[in-house]
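> next come a sequence and a model predicted from it.
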Amino acid sequence: MMRRLLLVFALLLMAAPAFAVNPDEVLADPALEARARALSAELRCMVCQNQSIDDSNADLAKDLRLLVRERITDGDSDDQVLNYIVSRYGEFVLLKPRFNIKTVLLWGAPVLLVLAGGLSLLLFARRRAGKPTGSKLTADEQAKLSELLKK
């Protein structure tokens, strides 16, 4: 029974996310460490590109994690830390880009595509509604129909 419990516990641990933060990077103050982890989750690893620096094992990600922690211990606010890193690496470093004039197309493209798709479906349906769907009746079919309607 104990063996099964250990196996289940081991499987649950394997399913948990593995963070790349090394023990030597962790700040002593839990509140500051929580801020650092939250900020690290918002920043993209420039090597891996689809991972946050919190999840990446790349050397650049480690340098960015250390930079975030350094700025936090220096007393910077979360916005100041993000602005500093964006000023050095560009908007691409943010996993969720900010809404500004440079990213309007990025944020607006899905809305424009949905509207264009809806408009094209509407136009297609309106054109199709006006067209007849079958062929005209032959003279024999018309005569039979007239006969049936008279009865």
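Everything's here; your move.
> going forward, measure contacts and count neighbours with C-alpha atoms only.
Noted.
> which strands and helices sit next to the longest helix along the chain?
Counting residues, the longest helix found in the chain (DSSP state H) is helix 104-129. Helices and strands in packing contact with helix 104-129 are not found; criterion 3 or more C-alpha pairs under 8 Å, 6 or more residues apart in numbering; DSSP states H and E.
> another one to put next to it:
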Amino acid sequence: MRRFLQMSRRLSRLLIILFVLFAPMSAFAVNPDEVLADPALEARARALSAELRCMVCQNQSIDDSNADLARDLRLLVRERITDGDTDEEVLDYIVSRYGEFVLLKPRVSLRTLLLWGAPVLLILAGGVSLIVFARKRAGKPTGSKLTDEEQARLAELLEK
């Protein structure tokens, strides 16, 4: 038990150290030279950057990524915003160049219907199969038939 506690403490310390080291990394993703002068436009750019996937990192938004491609996409988003595009127009432009995969939260469309509907379909299929399986088992007897010796013993016990 004591050994377990020591290992647990060491693991906790290691996780804390790793967290302290890696937590500020995403704060350095947007460089000061990328920031727009207008705070309202910068807020829009940040919100849009949080919705777009870094094509290099793939599990980070371009707002959090330090990759060169993410920087290029952040600059492109800011350029389109300063040109007067709406948020939807900016997203449409990026999607037209990089595909739906660039969106961290894919849109609901005919192409992504299976993606959005698959969890519901799987749950329904599982529920239906459980009901069918339970109904099939309900009609079947469990166990095996008694042997002649067991039947004789049962008759003997019932007569008493």
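Happy to help now that I have it. As the structure is a computational prediction, the values presented were derived from the model and not from experiment.
> where in structure 2 does the longest helix of structure 1 fall?
Under TM-score structural alignment, the counterpart of helix 104-129 of structure 1 in structure 2 spans residues 113-138.
> average offset of the matching stretch relative to structure 1?
Following superposition, stretch 113-138 of structure 2 is found to deviate from structure 1 by 1.7 Å on average (mean C-alpha distance after the TM-score superposition for structure 1).
> chain center to that stretch: distance?
Centroid separation for stretch 113-138 of structure 2 versus its chain: 21 Å, with C-alpha atoms, centre = their mean, to the nearest Å.
> check stretch 78-88 of structure 1 too.
Distance of stretch 78-88 of structure 1 from the chain centroid (C-alpha atoms, centre = their mean) equals 21 Å.
> pull up the aligned stretch in structure 2 for it.
The alignment of stretch 78-88 of structure 1 onto structure 2 (TM-score structural alignment) covers residues 87-97.
> name the residues of that stretch that are buried.
87, 90, 91, 93, 94 (16 or more other C-alpha atoms under 10 Å).
> hmm, who's touching that stretch?
Applying C-alpha atoms under 8 Å, 6 or more residues apart in numbering, the contact partners of stretch 87-97 of structure 2 are 44, 48, 77, 80, 81, 101, 102, 103.
> quick one, what contacts the residue nearest in space to the middle of structure 1?
The centroid of structure 1 falls nearest to residue 96 when counting by C-alpha atoms, centre = their mean (8.0 Å). Each residue near residue 96 of structure 1 by C-alpha under 8 Å, 6+ apart is listed here: residue 42.
> quick one on the thing from earlier: mean per-residue distance, the match of stretch 78-88 of structure 1 versus structure 1.
Looks like 1.1 Å for stretch 87-97 of structure 2 (mean C-alpha distance after the TM-score superposition for structure 1).
> residue 31 of structure 2 pairs with which position in structure 1?
Matched by TM-score structural alignment, residue 31 of structure 2 corresponds to residue 22 in structure 1.
> how far away is that match from residue 29 of structure 1?
To residue 29 of structure 1, residue 22 of structure 1 is 16 Å away according to C-alpha to C-alpha, to the nearest Å.
> what's the answer for residue 38 of structure 1, then?
Using C-alpha to C-alpha, residue 38 of structure 1 is found at 14 Å from residue 29 of structure 1.
> quick one, which of those two is more surrounded?
A count of neighbours by other C-alpha atoms under 10 Å puts residue 38 above the other of residue 38 of structure 1 and residue 29, at 13 against 9.
> and the gap between the counterpart of the more buried one in structure 2 and residue 129 of structure 2?
Aligned counterpart of residue 38 of structure 1 in structure 2: residue 47 (TM-score structural alignment). Here residue 47 of structure 2 is placed at a distance of 43 Å from residue 129 of structure 2 (C-alpha to C-alpha).
> again, but for residue 147 of structure 2
Distance, residue 147 of structure 2 to residue 129 of structure 2, using C-alpha to C-alpha: 35 Å.
> who has more neighbours, the two?
The neighbour comparison of residue 147 of structure 2 against residue 129 (other C-alpha under 10 Å) goes to residue 129, with 12 against 9.
> great, nothing more from me.
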